[in-house]
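Chemist: my questions are about this predicted structure, shown below with the sequence.
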Amino acid sequence: MTLPAVPFRRRLLLPVTAALMLGLPLAAQAEVAFQYDLPAIAPEVASETQEKPGWATERFAVAAANPLATDAGYQVLRAGGSAIDAAVAVQMVLTLVEPQSSGIGGGAFLMHHDGDEVAAYDGRETAPAAVNGELFLDEEGEPMPFMEAAAASGLSVGGVPGTVRMLELAHAEHGRLPWAELFGPAIRLAEEGFTVSPRLATSLESEQPLRDDPLGSAFYYPNGEPLEAGVTLKNPALAAILREIAEHGSRALHEGPIAEDLVARVQGHHSRAGAITAEDLAGYEAKRRDPICTAWQAYEICGFPPPSSGHLTVMQILGILEHLPEVETPLEEGVPGEPWLHQFLEASRLAFADRGHYIGDPDFVEAPGGDWSVMLAPDYLALRAGLIGEESLGSGGAEPGNPGELATAWASQPEQPEYGTSHISIIDEHGNALAMTTTIEAAFGSRILADGGTGLAGGYLLNNELTDFSFTPQDEAGQPIANRVEANKRPRSSMSPTLVFARDGDSRGELVASLGSPGGAAIIHYTAKALVAMLDWGLDAQEALNLPHAITLGGPVFLEEGRFPSATLEALNARGHEASERELVSGLQAIQRTETGFFGGADPRREGVVMGD
């Protein structure tokens, strides 16, 4: 690999041809004032819950899961960059400082509003051309154990990464600063070092499969021990890789030495080799999709269409709740009370039954009735709400509904684990806003660290995104599962980046909020509850994100440990909910418009902050 020996803090003056090759707006030809300064901040002092104040700003705001990433976006916005510009800088820093959650080796969904139009940019990973529905079946035809045989192996990395190519597509349409400049913060932090955060240190301490990867073990477990919080970590391999992407665009990741290194590590994995090829990487396409915008109360809520199940499932939950008797006091002593929780959890059961039955990559799976919005039709949701009574439907008691005719009879997908991710919300001073949820799936993805063929220490982690497909391709009767593994298909996701607008009659009004969360399938519950808290209960963004969580994927109910009165748990169990407590670590970020500008909130369960002027 040829590494450009050019200091990234220079001011770029790109010729027209270079700007066009990189997909940059012509405005990128001009001399740019953005120069990154190392911030005098560090991640928070503990990995447990931290009280967050909420942040008021006037002109712009950026929220991300790590202070160094937030600051990179802040500096871009302060230099006149767009929301997309800031998102590129934030994502590259997250690749470095929060490698367990997202990075250039994964995928992302991005919702964008340019002051007029709402667009959905799809950077979801795709399956290799050589795989089929038997990818995760063992010799006896049974699904493999999730972690031991599938996630921490080359098999799961069939997910061709899409984050960089998606950001490049969005930047070509909405960027204001040159692409290359936006990599400066991550490159400098990688070369000069950053402080390992408590959350990264805690994740490394509890992690085992990453220790079995030769590069991962050498980099994150020097002398056999995990890196400790507070130590300075440099990542020269990632700096070199980011320099190549800065200069050559996404082509540097999808073709050439970096791509060849990725393929070699997957195909040569010590446990189970994956099928990804150079052709798979070179042929990846990010997509610009039409969002799904849904009227709810006085708002229009815009979210991501399939292959995300997020918006459809969130809005089914909210739509079902609208058809249930109003709970006069949803909050009791500052937390959701049992009467509201019962309705919320039952609506979740019904919505997840539909999710598991119908939703998949729209290039492979047809929508009920030919239109995904049929699943959100008020009459249909009223019928679903009619199934909710005083007693819980219980584990397995919620069956999928019939929202519209289908050419194919699908089977319901069995429940299986989902993990991971990070969320970014940004509103700039030019009238642009975005919500971006980004992932490598499980913590540390496939546990394969790739150095791009540089031979330097460090690198980036590869995703295990194919484990978001159903391990079982069909049910016992032979009916196919919509989210089964297929060549070149995108696995179903729960990511729910969301933009909220006021409704002005039948027209879309001004932007109200940007929000989203990590958390696997529980992203849907976290996002739905935050929307209710902000839009219905009148809480500000920080108050909404502080609320405790309650989830069900259709089976048992889990309440966030230590956050609810014992009487709430007992009352839910009396209704048949099979409720218990467990840790539920979201990573919500939210920015809402106020009369004087914006107000941002960051999840107290993670290290994120909001910054702006």
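Modeler: Received, thanks.

Chemist: hey, let's count contacts and neighbours off CA atoms from now on
Modeler: Fine.

Chemist: how near is residue 56 to residue 411?
Modeler: 48 Å (CA to CA, to the nearest Å).

Chemist: ignore the last one, residue 511
Modeler: 39 Å.

Chemist: cool, and residue 574?
Modeler: Distance of residue 574 to residue 411, given as CA to CA: 32 Å.

Chemist: the more surrounded of these two?
Modeler: residue 411 (20 against 13; other CA atoms under 10 Å).

Chemist: so that one touches residue 474, yeah?
Modeler: Yes: look at residue 411 against residue 474 with CA atoms under 8 Å: they come within range, at 6.8 Å.

Chemist: joint contacts of those two?
Modeler: Counting by CA atoms under 8 Å, 6 or more residues apart in numbering, the common neighbours of residue 411 and residue 474 are 480-481.

Chemist: so residue 264: helix, strand or coil?
Modeler: In the three-state summary, residue 264 is assigned as helix, counting by DSSP: H, G, I helix; E, B strand; the rest coil.

Chemist: list the contacts for it?
Modeler: Applying CA under 8 Å, 6+ apart to residue 264 gives no contacts.

Chemist: can you get me a residue count around residue 39?
Modeler: Residue 39 has 11 neighbours, counted by other CA under 10 Å.

Chemist: comparison target below:
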Amino acid sequence: MKFTRIAPTLSAAAALLLLVAVAAIALFGRTGAQAFMVASASPDASAAGIEILEAGGSAVDAAIAVQAVLSLVEPESSGLAGGAFLLHYDKRTGALDAWDGRETAPMAAQPELFLGDDGQPLDFLSAMVSGRSVGTPGVVRMMWEAHREYGVLDWADLFVPAIRLAEDGFAVAPKLAQAIARDPVLKQMPVAQDYFFRRAADGTRRPVGEGEMLTNPDYAATLRAIAAQGADGFYKGAVAEAIVDAVQNAPARPGTLSLDDFAAYQAVKREAVCAPYRRYRVCSMPPPTSGGLTLLQILGILENYDLAGMGPMTATAVHFIAEAEKLAYADRDFYIGDPDFVEVPQAAMLDRAYLKTRAEEIDASRTMGKALPGVPPAQIRGEWRAGLSPERASTTHFSIVDGRGNVVSMTSSVEGPFGAHLMAGGMMLNNQLTDFSFVPEEDGRMVANAVQPGKRPRSSMTPVIVFDADDNFVLAIGSPGGPRIIGYVAKTLIALIDWEMGMEEAVALPHFLDRNGALEIEEGSTLEALIPVLEQLGHRIEVRTLTSGLHGIAATAQGLDGAADPRRDGNVISGQR
């Protein structure tokens, strides 16, 4: 089994578990006889998940342990003061559940939340580093509800690995160290500056570096409250009060988040959105994330073309995939919002005849430039406007298969990096409300993703589970990356399905995507050689760093095959009971 960029300064517990995993691989081979697996963005988090699975825990049990550790060791990306989407497959019943733990806007929030005194949209940094950007966290309530349905081990046991790491200390991973060093605001923020920076004798501060040990007793206290009291340990009492105090007394633009918002928060179990692609059924999350619908639109458009015949990563394949992405992103921006507030034409957007007409807009010899939203069947054009919804690329994804064959594919985020840069209870607070449109209306019509009290902002998170024609589990995958998540996941699924690559090869494949603007090419990749041809097709090229965090697991004839994105610090660990 693949181990990717494992830091030599792991905690003792994580190191011991990795030695056990290596021994298991030596005994049973790379994939054969493996009964369960965790692929996550942190070796410490993967080790925590394996610890739970070794004890007989379920995939949901392991997911809770993984998320609790990620909140500690990858605070720039996700955490218990953020939100998440969780897909769960129950092997015994065949049920597929889609758990929505997305944050909600405070009940006092208004559509003009991110407009300045001049009525113009705030710049992103000003909106982000503020109390206004913090939504009511959803991940703890979502995990609590999922555990009530699919948990096996005691709730309190699931937080033991994270508490141990918070109290004993963990080694700062390369990605976290880099994020701290380059952040322009973190060292000026109360609480966060004392946690992430060391004070020198001359009074200056330096960021903690890679491999240095960090402890977080405040987070350990938060975890102990949650472990002892369940979700109420987060949504009531000292933890909720600390978060509300940090938001309402933020140094810049205090927010209105209240204890009443915490008390009212509910996680929602929704129906997964699924569609056929080739000989498979691809399933993901429905709105309020745009990820599932947009991904399935991309695949539905491309199903009309022979991507296998075009060849992997050829200029022709890149062109057709990019054009399909343009079309799907245009629909995404126009139609998708919180389904409890706006009517999302979900079935119409996935209508195969509609997607065929969208596919016919692709010209093999020339890019279409800027794609316009289509008109799905029965959808009245002009009901909504696209708005202005900036997103940033700091999130995490992990995939888990337990010893019973149950599967979790979960994407989690505080937005950011480092969310709102506010810290309470040892946690970074989210800035997910900046995923709303900063502009509440255009041309006199409400934007689908406008701020409203209690509403969930649109997301791009795209956790995926794929099944074969006989409804057998095939693979689980997802990625961080803000609005680019959808393109990362789409290209990887195409590599796995159309180009028949293994998980490791598909995850490491160079990135390209088009969010209905420039065609973005991963800097330093072999795709740069295609730029002259793509420019001849009319594409406007932007070469940039594209830092995904794909973590996937596939079921093969030889057993489970997992991979961790080489662009991040994660790994894959497997084992058997």
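Modeler: That came in fine, so what should we check first? None of the values given here were measured: they were computed from a predicted structure.

Chemist: wait, a helix at residue 68 of structure 2?
Modeler: Yes: under three-state DSSP, residue 68 of structure 2 falls within a helix.

Chemist: how about it, nearest residue that isn't a chain neighbour?
Modeler: Leaving out its chain neighbours, the residue that sits closest to residue 68 of structure 2 by CA to CA, 6 or more residues apart in numbering is residue 162, at 5.8 Å.

Chemist: you'd agree residue 528 of structure 2 is in a helix?
Modeler: Yes: according to three-state DSSP, residue 528 of structure 2 belongs to a helix.

Chemist: can you get me a residue count around the nearest residue to it once chain neighbours are set aside?
Modeler: Among residues not flanking residue 528 of structure 2 along the chain, residue 521 sits closest, at 6.9 Å (CA to CA, 6+ apart). By other CA under 10 Å, 23 other residues sit near residue 521 of structure 2.

Chemist: and residue 521 of structure 2, that's in a strand?
Modeler: Yes: counting by three-state DSSP, residue 521 of structure 2 is part of a strand.

Chemist: what about whichever residue in structure 1 pairs up with it, distance to residue 339 of structure 1?
Modeler: Residue pairing (TM-score structural alignment): residue 521 of structure 2 is matched to residue 559 of structure 1. Residue 559 of structure 1 is 14 Å from residue 339 of structure 1, where distance means CA to CA.

Chemist: by contact count, what packs against the lengthiest strand in structure 1?
Modeler: In structure 1, taking DSSP state E as the definition, the longest strand is strand 507-516. On a contact count with 3 or more CA pairs under 8 Å, 6 or more residues apart in numbering; DSSP states H and E, strand 507-516 of structure 1 meets strand 422-427, strand 433-439, strand 498-504, helix 523-531, strand 589-594.

Chemist: now name the helix or strand holding the counterpart of residue 274 of structure 1 in structure 2.
Modeler: For residue 274 of structure 1, the aligned residue in structure 2 is residue 255 (criterion: TM-score structural alignment). According to DSSP states H and E, residue 255 of structure 2 maps onto no helix or strand at all.

Chemist: burial count for residue 255 of structure 2?
Modeler: Close neighbours of residue 255 of structure 2, defined as other CA under 10 Å, add up to 23.

Chemist: that's a helix at residue 194 of structure 2, yeah?
Modeler: Yes: the assignment for residue 194 of structure 2 (three-state DSSP) places it in a helix.

Chemist: translate it into the numbering of structure 1.
Modeler: In structure 1, residue 194 of structure 2 lands on residue 218 (TM-score structural alignment).

Chemist: one more: residue 555 of structure 2?
Modeler: Using TM-score structural alignment to pair residues, one finds that residue 555 of structure 2 aligns to residue 593 in structure 1.

Chemist: now swap in residue 538 of structure 2 and tell me
Modeler: Correspondence of residue 538 of structure 2 to structure 1, assessed by TM-score structural alignment: residue 576.

Chemist: can you count the residues close to that match?
Modeler: Neighbours of residue 576 of structure 1 under the rule other CA under 10 Å: 17.

Chemist: and if you look at residue 183 of structure 1?
Modeler: Neighbour count for residue 183 of structure 1, taken as other CA under 10 Å: 26.

Chemist: apart from its neighbours in sequence, what residue is nearest the counterpart of it in structure 2?
Modeler: In structure 2, the residue matched to residue 183 of structure 1 (TM-score structural alignment) is residue 159. Among residues not flanking residue 159 of structure 2 along the chain, residue 65 sits closest, at 5.8 Å (CA to CA, 6+ apart).

Chemist: list the contacts for that neighbour?
Modeler: 45, 48-49, 52, 158-159, 161-162.

Chemist: if you set the cut-off to 10 Å instead, what comes out?
Modeler: Counting by CA atoms under 10 Å, 6 or more residues apart in numbering, residue 65 of structure 2 touches 45-52, 59, 155, 157-162.
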